[in-house]
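Participant: Just a sequence and a predicted model for now, questions to come.
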Amino acid sequence: MATLQLIGFGSTGWGALLLLGALMTLCVTAVALAIGAVFGAIVASAKLSGNLILKTLGNVYTTVFRGVPELLIIYLIYFGGSSAITSIGKSFGYEGFLGMPSFAAGALAVGIISGAYQAEVFRGAYLAVSKGELEAASAIGMHGALRFRRIIMPQVLRFAIPGMGNVWQLSLKDSALISVTGLAELMRTSQVAAGSTRQYFLFFVVGGALYLILTSLSDRVFNGAERRANRSMPSAMGQA
């Protein structure tokens, strides 16, 4: 009974705070994925371009941010951003320390990391687009912007859905590392609950169960999106 009270929603329960932590995890992951999509699209375009310098910069980005530990990147963004904000504050006469908001630092850091993976997802999706369709569009006089909007973008998005699902799951788990900045997401809330009650095993198990629920629901969402995107491709679905 005491266990149920601790994880419940009563006056002594931590259930509401844990759910708020799970909601914060979803929010920071969603913002990070959006940030990563911007970085990923830019880097994918650079790697697909014929410009050697752009391709090199794109390769450096994906190599660095897929190879450096995620926690180190979060520290660099958080403390580096705080130092930059403090320096800006001093230039306006403020002498105190100005910390970078935990949510912004975490979303940016995880977004930059996910951008390296999304770049490869977008690049692979673009290469999967039939060259015959692109040649046919050019043959009928379809200009570049219209070809991108009507042919390239819809198919790239369709081919990218499975890979984006994997990136989402990675970002969802990476968001646990943001707890080091003090953001009250699911991992941080589980730590606080465990430390306050001395029930470490209980709350870390509950936190892990909530992560599993989030990842399972995410799988269902992305699988549904993939089925919806492939409704017009019965032959492809039949071969899968």
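Facilitator: Looks like it arrived, so ask away.

Participant: make it CA atoms for all contacts and neighbour counts henceforth
Facilitator: Will do.

Participant: G93: neighbour count?
Facilitator: Burial of G93 is recorded as 9 neighbouring residues (other C-alpha atoms under 10 Å).

Participant: Against which helices or strands is the host helix or strand of I113 packed?
Facilitator: Using DSSP states H and E, I113 maps to helix 102-128. Using 3 or more C-alpha pairs under 8 Å, 6 or more residues apart in numbering; DSSP states H and E, the elements in contact with helix 102-128 are helix 15-48, helix 52-67, helix 70-91, helix 153-174.

Participant: okay, pairing it with this:
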Amino acid sequence: MDQVIAYLPLLAEGFGITVAMAVLAMMLACLMGALGAWGRLSKGRIGPAIVLAYTTLVRGVPDLVLILIFYFSGQRLMNTITNAAGWERIDVSPFLSGTLTIGFIYGAYLAETFRGAAMAVDKGQGEAATALGLKPFQTLRLVTLPQIIRQALPGTMNVWMVLTKSTAVVSIIGLSDLVGISVDAGRSTRQFFWFLIAAFIGYLIITWVSERVFAWAERRYDRGFADAR
């Protein structure tokens, strides 16, 4: 246990890297999800087909395989570019590669979450807002978007929880996140159990804080609708 205490600064650094990766990946996933939902809801054929191929790919391939493909193919592409340009070798950052891959993966799940939330909003409300003289952007910002967010919050929370746990897989490509540091420290001290317990507690803290944040968000977006009822 004393050895875990001695490693606390490194574990705290790994904890920060894990949280930063999860937040940045979630931001990318939300962007990908919004674009995917818009593509699925579009009336053309190309948009829905592209999004369907995207979601099918993500659902059919394990996260670990995609992370390895993104990392090693990204490194190979970078080597090709640097060799052609006569530059020195540039190593692909495991943090950047992991963030992009996880954001890409969970954007597919959020696309379906956002699409379902958009479809749950009564179209008549948008038509009523237009009849009252609101412009399309005002209708989206004041009427449609708050209801989409309200409908999407439960599913988004589930995606966030799974995404956060998926960051642990990125340690396999050399990222010094919470899991990576815990494994390295456990290997060095032969105290795997206690260091993995430390990682266990770290993820529980993230989960607990996340639940509080999403509960607050749900209360905030539900307040106006509760008053209306």
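Facilitator: Perfect, thanks for sending it. Keep in mind that what you see is a predicted model, and the values were worked out from it rather than measured.

Participant: And the TM-score between them?
Facilitator: Overlay of the two chains. TM-score (TM-score structural alignment, normalised by the length of structure 2): 0.94; 229 aligned residues with a C-alpha RMSD of 1.6 Å.

Participant: that older thread, buried deepest among the helices and strands packed on helix 102-128 of structure 1, which one?
Facilitator: Most buried of these, by mean neighbour count (mean count of other C-alpha atoms under 10 Å): helix 15-48, with a mean of 21.

Participant: Can you give the contact residues for stretch 227-239 of structure 1?
Facilitator: In this structure, residues lying in contact with stretch 227-239 of structure 1 by C-alpha atoms under 8 Å, 6 or more residues apart in numbering are R158.

Participant: Stretch 193-203 of structure 1 now?
Facilitator: Contacts of stretch 193-203 of structure 1 (C-alpha under 8 Å, 6+ apart): I7, W14, S190, Q191, F204.

Participant: okay, it sits on what stretch of structure 2?
Facilitator: The aligned range for stretch 193-203 of structure 1 in structure 2 is 185-195, by TM-score structural alignment.

Participant: Give me the buried positions along that stretch.
Facilitator: Going by neighbour count (16 or more other C-alpha atoms under 10 Å), the buried part of stretch 185-195 of structure 2 is A185, G186, Q191, F192, W194, F195.

Participant: Inside strands: which ones of the contacts of stretch 193-203 of structure 1?
Facilitator: The members of the contacts of stretch 193-203 of structure 1 all map outside strands under DSSP state E.

Participant: now for those residues, which pair is the farthest apart?
Facilitator: Pairwise distances across the contacts of stretch 193-203 of structure 1 (C-alpha to C-alpha) peak at 13.4 Å, for the pair I7 and Q191.

Participant: Would you point out which residue is most central in structure 1?
Facilitator: L33 (3.2 Å; C-alpha atoms, centre = their mean).

Participant: so who does that one touch?
Facilitator: V110, G111, S114, G115, W168, S171.

Participant: so which of these comes closest to Y75 of structure 1?
Facilitator: V110 (11.2 Å).

Participant: Contact partners for the residue nearest to that closest one when sequence neighbours are not counted?
Facilitator: Leaving aside its chain neighbours, V110 of structure 1 sits nearest to A32 (5.6 Å; criterion: C-alpha to C-alpha, 6 or more residues apart in numbering). Contacts here follow C-alpha under 8 Å, 6+ apart; on that basis A32 of structure 1 touches G106, A107, L108, A109, V110, G111, I112, S114, S171.

Participant: Tabulate those (a markdown table), appending distance to I152 of structure 1.
Facilitator: Below are the contacts of A32 of structure 1 laid out as a markdown table (distance: C-alpha to C-alpha, whole Å):
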| residue | distance to I152 of structure 1 |
| --- | --- |
| G106 | 32 |
| A107 | 29 |
| L108 | 28 |
| A109 | 29 |
| V110 | 27 |
| G111 | 24 |
| I112 | 24 |
| S114 | 22 |
| S171 | 26 |
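
Participant: Same list, the contacts of stretch 193-203 of structure 1, but as TSV with neighbour count and distance to A22 of structure 1 please.
Facilitator: Shown next, in TSV, are these (neighbours: other C-alpha atoms under 10 Å; distance: C-alpha to C-alpha, whole Å):
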residue	neighbour count	distance to A22 of structure 1
I7	19	14
W14	22	12
S190	25	10
Q191	18	13
F204	17	13
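
Participant: Tell me the counterpart of F79 of structure 1 in structure 2.
Facilitator: Checking with TM-score structural alignment, F79 of structure 1 has F72 as its match.

Participant: quick one, which of the helices and strands packed on helix 102-128 of structure 1 is nearest to A225 of structure 1?
Facilitator: Nearest to A225 of structure 1 among those is helix 153-174 (7.4 Å), distances taken as C-alpha to C-alpha.

Participant: what span of structure 2 lines up against the closest one?
Facilitator: So helix 153-174 of structure 1 sits over residues 145-166 in structure 2, by TM-score structural alignment.

Participant: before we move on, what about stretch 129-139 of structure 1?
Facilitator: Counting by TM-score structural alignment, stretch 129-139 of structure 1 corresponds to 121-131 in structure 2.

Participant: Name the residues of that stretch that are buried.
Facilitator: Under 16+ other C-alpha under 10 Å, the buried positions of stretch 121-131 of structure 2 are V121, G126, A129.

Participant: and which of the residues you listed is nearest M32 of structure 2?
Facilitator: Of the buried residues of stretch 121-131 of structure 2, the one sitting nearest to M32 of structure 2 (C-alpha to C-alpha) turns out to be V121, at 20.7 Å.
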